[in-house]
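[1] Here is a sequence together with a model predicted from it:
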Amino acid sequence: MTISDSGTRRTPKKAALSGWIGSALEYYDFAIYAQAAALIFPRIFFPDSNPAVAIIASLATYAVGYVARPIGAVVLGHWGDRIGRKSVLVFAMFLMGVSTFAVGLLPTYAQIGVVAPLLLVLLRLIQGFAVAGELGGASAMIIEHAPDGKRGYYASFPLQGTQLGTALGSAVFIPLTAFLPDAAFESWGWRVPFMLSVVVVIAGYLIRRHVRETPTFQENRTEIKREKPPVIEVFRTRWKLIIKAILMSFVNIIGTTVVVFGTAYATNPGYGVGMDPTVYLWIPVLANLVAIALIPSFGKLSDRIGRRPVMLIGTIGAGLLVFPYLYAVGHKNEVLTILLAILLMGVLFQMWNAVFASFFQEMFPASTRVTGFAISQNIGLAIVAFAPTIFSFVAPPGTENVPLIVGGICLVVCLLAAVATILTPESHRVRLEDLGTWSAPVIPKEEYMKLYRAKTEDAPAAAE
């Protein structure tokens, strides 16, 4: 625990715990939709006359949630940068819980026709709007509470929470699909995970109402409010960094490929693989359990050797491993599929995932930190979210070379993200109060290098 210059107390452990629990609860809500979109929604919310069209439509409703995320990033980012990090997190949690609970109440296509998928899309849009403010606000709060030299470690905890939420979102379907008859699961069993969102709303509120606002925001509140709206300011001063961060966020294609398209490819009758849905549900659970164990270590490693090396190894390695993973799925090799999924999602992808929050937050000053992070992350996610839909279009049921087509797209996207990472300045040794004043895009390169060297020499003392 440290004290800022103005006497405002920093509480990095409490902030990290709040971010961890809040992200786990909110991403549980977001993850159960992904599982349901692959397992059940094509059969109950869309006409069953054409299975291929139903798959594409269901996966498209999953992607629609990401369309709303850039809008939520602007609105909730503004809220977080102007009103406070804490209040936006409480609101985002409440909105996510209510919209997810409402999905569990929806009537099916057989009951009300085309209105059912329209309501599903509307609620998914609200989900996407709400989740856009979660990680940006939580990681900004942690970054601003954490001591210099340990930002990567502390900022990794919300990402550990997102993996826990994703694992829970998959695990909750396992007993339902294993023990319920198909008719019972289709009529009411799938609704149970969505109904549990009531717990999310209550728990999230109780946790986050006790967390203090960050010292950085409190100390700069007056100056921040005098500046232009954060969305205007961030595009005016750091538009190049926004572009690079968007490209880097494309690495999330790994998650959508393994969890969303991978589920459809493995279990949907149209592809003819025929992997047991219950078995396949264990894949993201096991991979995320490994991820939960490793994420803090990757965050700590980035504090020592830098953000970029850790992210690059994970990005390129994950892009290459998609080929053998999809090959194993296509040949119904369950043991190899599970092992490769754990290595892909539990290890390599997490080298990127554990570090990107601190790296992205360190690109922006306090006045635009939530907005800059949220916009870049969510625009990238909105684009990548359509990957499963694109995959099901370019490699529909009946296609023989699915691993080659889908794997090739993933590798090209990951290489593009790797180039953006290489072109972004390292930031792990810069002091918090200097973030946003030293970045290369706003000062000449020579001056940047001189200032960067000066800050890195001072950083060990500051971290202590």
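    Okay, I see it.
[2] make it CA atoms for all contacts and neighbour counts henceforth
    Fine.
[3] Report all helices and strands that the helix or strand encompassing residue 16 contacts.
    According to DSSP states H and E, residue 16 maps onto helix 12-39. With contacts taken as 3 or more Cα pairs under 8 Å, 6 or more residues apart in numbering; DSSP states H and E, helix 12-39 sits against helix 51-82, helix 85-103, helix 115-131, helix 134-145, helix 151-171, helix 192-195, helix 197-208, helix 262-267.
[4] ok, and here's another one to check against it:
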Amino acid sequence: MSTTTAGEVRPEASIGKRDPKKAAMSGWIGSALEYYDFALYSQAAALVFPTVFFPSGNATVAIIASLATYAVGYVSRPIGAIVLGAWGDRHGRKNVLTFAMLLMGCATFLVGLLPTFGQIGILAPILLVALRLIQGFAVAGELGGASAMIVEHSPDSRRGFFASFSLQGTQFGSILATGLMLPLAAILSDEQFQTWGWRIPFLLSALVILAGWIIRRRVQEPPVFLAQSDAAMAKRRLPIVELVQTHLWVLIRCILMTLTNVIGMATLVFGVAFATQEGYGNGFTTSEFLWVTLVANVVAIVTIPIFGALSDKIGRRTLMLIGGIGGGLLAGVYLWAIEQGSLALVFVCVIVIQGVFFQMWNATFATFYQEQFPMRIRVTGFAVAQNVGLMIAAFFPSIFTAIAPPGTTNIPLVIGSLAFGICLVAAVAAFLSDETKGTSLEDLETKSIKLP
């Protein structure tokens, strides 16, 4: 029997059994496809959009504006988290995952068709922002729904391992995006790449639309979700209302923990602009830093399931603390390596920071967050916490650029110190959260209901 509250369950035996492997695979594939779209935009925002969609004349303003459009996608994510989270909690994880995938694919395809600033003026960045808002809305429901499905299908002793595959999928999506951008940037001239080459990966999102529909329609709901009675579900409050009323402190802690993403914002977003934009004078090429991003994600593919399995052994909090603090401490070192002009040193730093330390945190947080909330608000709790935190973190690259524009001295020290301070705040929030590894879903449900 499922253990929500009395009178809210059906016998689970009558509606199927857990299938963690199929759930993990569907989460992996779906996350890979959806984050392929999202990663494309983040790369193009640093490498292409400053010259394509914004007026020339002031390099600093163009970089800040382009990175701000990257951040705008995170502004709509909390809205998507509330809407899509409620859909997932009330009508099923499968339904929300299919819709989110299709919406993301359509928005990304349309970015590839947008005219430039030189062709239609100010309307170009306006349309870009509108599509970015749609992207943000769509992606808000992906990881929350996918990881909830995997957690609810998995055995209690291996939730961390199976749920980590949805995060591995996001890294593979980034690899796929970079793997398409890299040969285009290397083969085409700068003019060809800036004019039309960058559009090809965006237009290929048409395939994402088809693949997403085929994959998501075959996903089965977890038995624990199907065990709820329709009458009991109909009587519940709106998930976001119940979340705020019953789990506000848990929500705040998870939002603060999400700020650990400053590590990626400082290295793979601001760091790319710092390395390649002419105003900073570090002299790296677009092709070189696409390789840096690719290597970071390839290493992450390997380390994520290792750390996911390790979280089942030694606990979620330990890995989140070590990963967040270690990655934050070394973010400034990565920027220093860029300043030294040594590509080999940059590769070493990105492997250690992004491939190891950040993945300790990244492989663990989805499981940890899901375990903090009861089933009836699980997708909403995860989605709101992650996406509010990411909305805040997404503005860090623009803030970093404003604090340390081209010509500023001691950029690695200034930005590195700021990133480390933010990671310390996130680490405190993790430390104040209860360890959840190995606890049964039934016990987690009982514990979460008792929370104030």
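    Here it is on my side, so go on. Note that this is a predicted model, so its numbers are computed, not measured.
[5] before we move on, the earlier item: what's the helix holding residue 16 of structure 1 aligned against in structure 2?
    Aligned by TM-score structural alignment, helix 12-39 of structure 1 corresponds to residues 20-47 of structure 2.
[6] what's the average distance of the matching stretch to structure 1?
    Stretch 20-47 of structure 2, aligned to structure 1 and superposed, deviates on average by 0.4 Å (mean Cα distance after the TM-score superposition for structure 1).
[7] Now residue 456 of structure 1: closest residue in space that isn't a chain neighbour?
    residue 429 (5.3 Å; Cα to Cα, 6 or more residues apart in numbering).
[8] so what's the one you found up against?
    By Cα atoms under 8 Å, 6 or more residues apart in numbering, the residues touching residue 429 of structure 1 are 148-149, 303, 306, 455-456, 459-460.
[9] mind checking how far it is from residue 229 of structure 1?
    Distance, residue 429 of structure 1 to residue 229 of structure 1, by Cα to Cα, to the nearest Å: 29 Å.
[10] so how far is the helix holding residue 16 of structure 1 off the chain centroid?
    Helix 12-39 of structure 1 sits 9 Å away from the centroid of its parent chain (Cα atoms, centre = their mean, to the nearest Å).
[11] can you pull the buried residues of that helix?
    By neighbour count with 16 or more other Cα atoms under 10 Å, helix 12-39 of structure 1 contains the buried residues 12, 14-39.
[12] And the residue nearest to residue 456 of structure 1, what's its match in structure 2?
    Under the alignment (TM-score structural alignment), residue 429 of structure 1 maps onto residue 438 of structure 2.
[13] which SS state does its match fall under?
    Secondary structure for residue 438 of structure 2, judged by DSSP: H, G, I helix; E, B strand; the rest coil, is coil.
[14] Same check on residue 106 of structure 1?
    Three-state call for residue 106 of structure 1 (three-state DSSP): coil.
[15] try the one 5 residues further on
    For residue 111 of structure 1, the assignment made with three-state DSSP gives helix.
[16] ok, now which ones touch it?
    Listed by Cα under 8 Å, 6+ apart, residue 111 of structure 1 has no contact partners.
[17] gap between the aligned residue in structure 2 for it and residue 52 of structure 2?
    Alignment note (TM-score structural alignment): residue 111 of structure 1 maps to residue 119 of structure 2. Distance of residue 119 of structure 2 to residue 52 of structure 2, given as Cα to Cα: 10 Å.
[18] Please apply the same query to residue 423 of structure 2.
    Using Cα to Cα, residue 423 of structure 2 is found at 34 Å from residue 52 of structure 2.
[19] Is the counterpart of residue 288 of structure 2 in structure 1 in a helix, a strand, or coil?
    Residue correspondence to structure 1 (TM-score structural alignment): residue 288 of structure 2 is matched to residue 279. For residue 279 of structure 1, the assignment made with three-state DSSP gives helix.
[20] where's the aligned residue in structure 1 for residue 415 of structure 2 relative to residue 61 of structure 1, distance?
    For residue 415 of structure 2, the aligned position in structure 1 is residue 406, judged by TM-score structural alignment. Residue 406 of structure 1 sits 20 Å away from residue 61 of structure 1 when distances are taken as Cα to Cα.
[21] which of these two has more neighbours?
    Just comparing residue 406 of structure 1 and residue 61: by other Cα atoms under 10 Å the higher neighbour count belongs to residue 61, 25 against 22.
[22] tell me the contacts of the more buried one?
    Residues near residue 61 of structure 1 by Cα under 8 Å, 6+ apart: 37, 120-121, 124.
[23] now, which of the residues you listed sits nearest residue 266 of structure 1?
    Nearest to residue 266 of structure 1 among those, counting by Cα to Cα, is residue 37 at 13.8 Å.
[24] ranges for the helices of the stretch 351-464 of structure 1?
    Using DSSP state H, counting those that start in this stretch, the helices of the stretch 351-464 of structure 1 run over 369-384, 387-394, 402-422, 445-463.
[25] helices or strands up against the third one?
    Judged by 3+ Cα pairs under 8 Å, 6+ apart, helix 402-422 of structure 1 is in contact with helix 230-248, helix 253-255, helix 307-330.
[26] can you do 10 Å?
    If contacts are counted by 3 or more Cα pairs under 10 Å, 6 or more residues apart in numbering; DSSP states H and E, helix 402-422 of structure 1 sits against helix 230-248, helix 253-255, helix 307-330, helix 387-394.
[27] Next, format these as CSV and append distance to residue 356 of structure 1 and mean neighbour count.
    Output for these, formatted as CSV (distance: least, Cα to Cα, whole Å; neighbours: other Cα atoms under 10 Å):
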stretch, distance to residue 356 of structure 1, mean neighbour count
helix 230-248, 8, 20
helix 253-255, 14, 23
helix 307-330, 7, 22
helix 387-394, 20, 20
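[28] Compare those helices and give me the one nearest residue 373 of structure 1.
    Here helix 230-248 is closest among those (Cα to Cα), at 8.2 Å.
[29] which bit of structure 2 covers the closest one?
    Mapping helix 230-248 of structure 1 onto structure 2 (TM-score structural alignment) gives residues 239-257.
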